[in-house]
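> Pasting the sequence and the predicted model now:
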Amino acid sequence: MNSDYNGHKKKKEIGFRYAWNGIKEVYKSEKNFRIHLVFALVVIGAAFVMELSPLEWTSVIMMIVIVLSLEMINTAIEKLLDHSAPEQHPVIGAIKDITAGAVLVASIGSVFIGFIIFLPKLLTLF
């Protein structure tokens, strides 16, 4: 994993580049992140087509941000644990399962919110 961190901070350096590097790293290394991103883009496209209200847009964007952020946190925790404890350990496994479960809970919640927002609009088309 590459990082711009070289042991000391430059005075004018901001964290944006490091954050962007983190997003690129997760995108490159995590299939699930890419899958979530594809679904997010499909939902955003559908939201434009179905002309969501500002409140509906807010809900959709919030859920996308929550799921993608949790996926990134899950990845960071997994990488940290793999680095610090490369051998298998039941507690490490439980921690990884719990963080993956957090992503799953958010994903399921986003599907329900998607149904609440999009299903009535889809039903009016038929």
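Ah, there it is.
> drop to CA atoms for contacts and neighbour counts, all remaining ones
Will do.
> how about the helices in the protein?
16-29, 31-49, 54-84, 90-125 (DSSP state H).
> for those helices, which one ends up most surrounded?
The highest mean neighbour count among these, using mean count of other Cα atoms under 10 Å, belongs to helix 54-84: a mean of 16.
> Just list what that one packs against, helices and strands only.
If you count contacts as 3 or more Cα pairs under 8 Å, 6 or more residues apart in numbering; DSSP states H and E, helix 54-84 packs onto helix 16-29, helix 31-49, helix 90-125.
> Run through the residues that contact the spatially most central residue of the chain.
Centrality entry for the chain: nearest residue to the mean C-alpha point is residue 68, 1.0 Å, by Cα atoms, centre = their mean. Counting by Cα atoms under 8 Å, 6 or more residues apart in numbering, residue 68 makes contact with 33, 36, 37.
> Got another one to weigh against that:
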Amino acid sequence: MANNNAHGWQRVIYAFGHSMRGLKACWRLEEAFRQELIILVPLLPIGLWLGASPVERAMLVGSLLLVPVVELLNSAIEANVDRIGLERHELSGRAKDIASAAVFMSILFAVVIWLLILVPKWL
């Protein structure tokens, strides 16, 4: 796992490898992550096309990119809770529910950003 002897670029290369393993694991094991990325792929160029200014494009694209970031954190929390034990526990359920709520909030944030930027253009 962690290589405490790695420094400089070697540490960056190791960290990149760990990140790629995490993305691959999340793609393979988490259906919600796959669904969000499948939706993200066509929306990214649409956001770049519909944004009238660099700030609008950054907001449209950035709000979309936030969703899989939060989903990765949600998946990490769920994996840690499941590692501790599969029996039902109030705190485990709360942790999973709060992480899920964070994903919901990031999706809501993206929807609001898109509506605030695009609806006035069509009214």
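Here it is on my side, so go on. Just so it is clear, the structure is predicted and the values come from calculations on it, not from any experiment.
> Overlay the chains and give the TM-score.
TM-score for the superposed pair, counting by TM-score structural alignment, normalised by the length of the second structure: 0.83. Supporting figures: 118 aligned residues with a Cα RMSD of 2.0 Å.
> related to what we said a few turns ago, now tabulate the helices of the first structure in a markdown table and tack on distance to residue 5 of the first structure.
Below are these laid out as a markdown table (distance: least, Cα to Cα, whole Å):
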| stretch | distance to residue 5 of the first structure |
| --- | --- |
| helix 16-29 | 8 |
| helix 31-49 | 24 |
| helix 54-84 | 17 |
| helix 90-125 | 26 |
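> of those helices, which approaches residue 8 of the first structure most closely?
Among the helices of the first structure, helix 16-29 comes nearest to residue 8 of the first structure, with 13.4 Å by Cα to Cα.
> list the helices and strands the closest one packs on?
Judged by 3+ Cα pairs under 8 Å, 6+ apart, helix 16-29 of the first structure is in contact with helix 31-49, helix 54-84.
> Now that helix on the second structure. Mean distance?
Average distance, helix 16-29 of the first structure versus aligned residues of the second structure after superposition (mean Cα distance after the TM-score superposition for the first structure): 0.7 Å.
> How about stretch 69-82 of the first structure?
Mean deviation of stretch 69-82 of the first structure relative to the second structure after superposition (mean Cα distance after the TM-score superposition for the first structure): 0.4 Å.
> ok, residues contacting that stretch?
23, 26, 30, 32, 33, 92, 96, 99, 100, 102, 103.
> Same check on stretch 28-38 of the second structure?
Stretch 28-38 of the second structure is contacted from outside by 26, 27, 67, 68, 71, 72, 75, using Cα under 8 Å, 6+ apart.
> Please give me every residue in contact with residue 59 of the second structure.
Taking Cα under 8 Å, 6+ apart, one finds residue 113 in contact with residue 59 of the second structure.
> Which stretch of the second structure is stretch 65-82 of the first structure matched to in the alignment?
The aligned range for stretch 65-82 of the first structure in the second structure is 65-82, by TM-score structural alignment.
> Nearest to residue 9 of the first structure, out of the helices and strands packed on helix 16-29 of the first structure?
helix 54-84 (21.7 Å).
> still on that earlier bit, make a markdown table out of the helices and strands packed on helix 54-84 of the first structure and add distance to residue 56 of the first structure.
Output for those, formatted as a markdown table (distance: least, Cα to Cα, whole Å):
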| stretch | distance to residue 56 of the first structure |
| --- | --- |
| helix 16-29 | 26 |
| helix 31-49 | 9 |
| helix 90-125 | 7 |
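> To residue 57 of the first structure, which of these lies closest?
Short answer: helix 31-49, nearest of these by Cα to Cα, at 7.4 Å.
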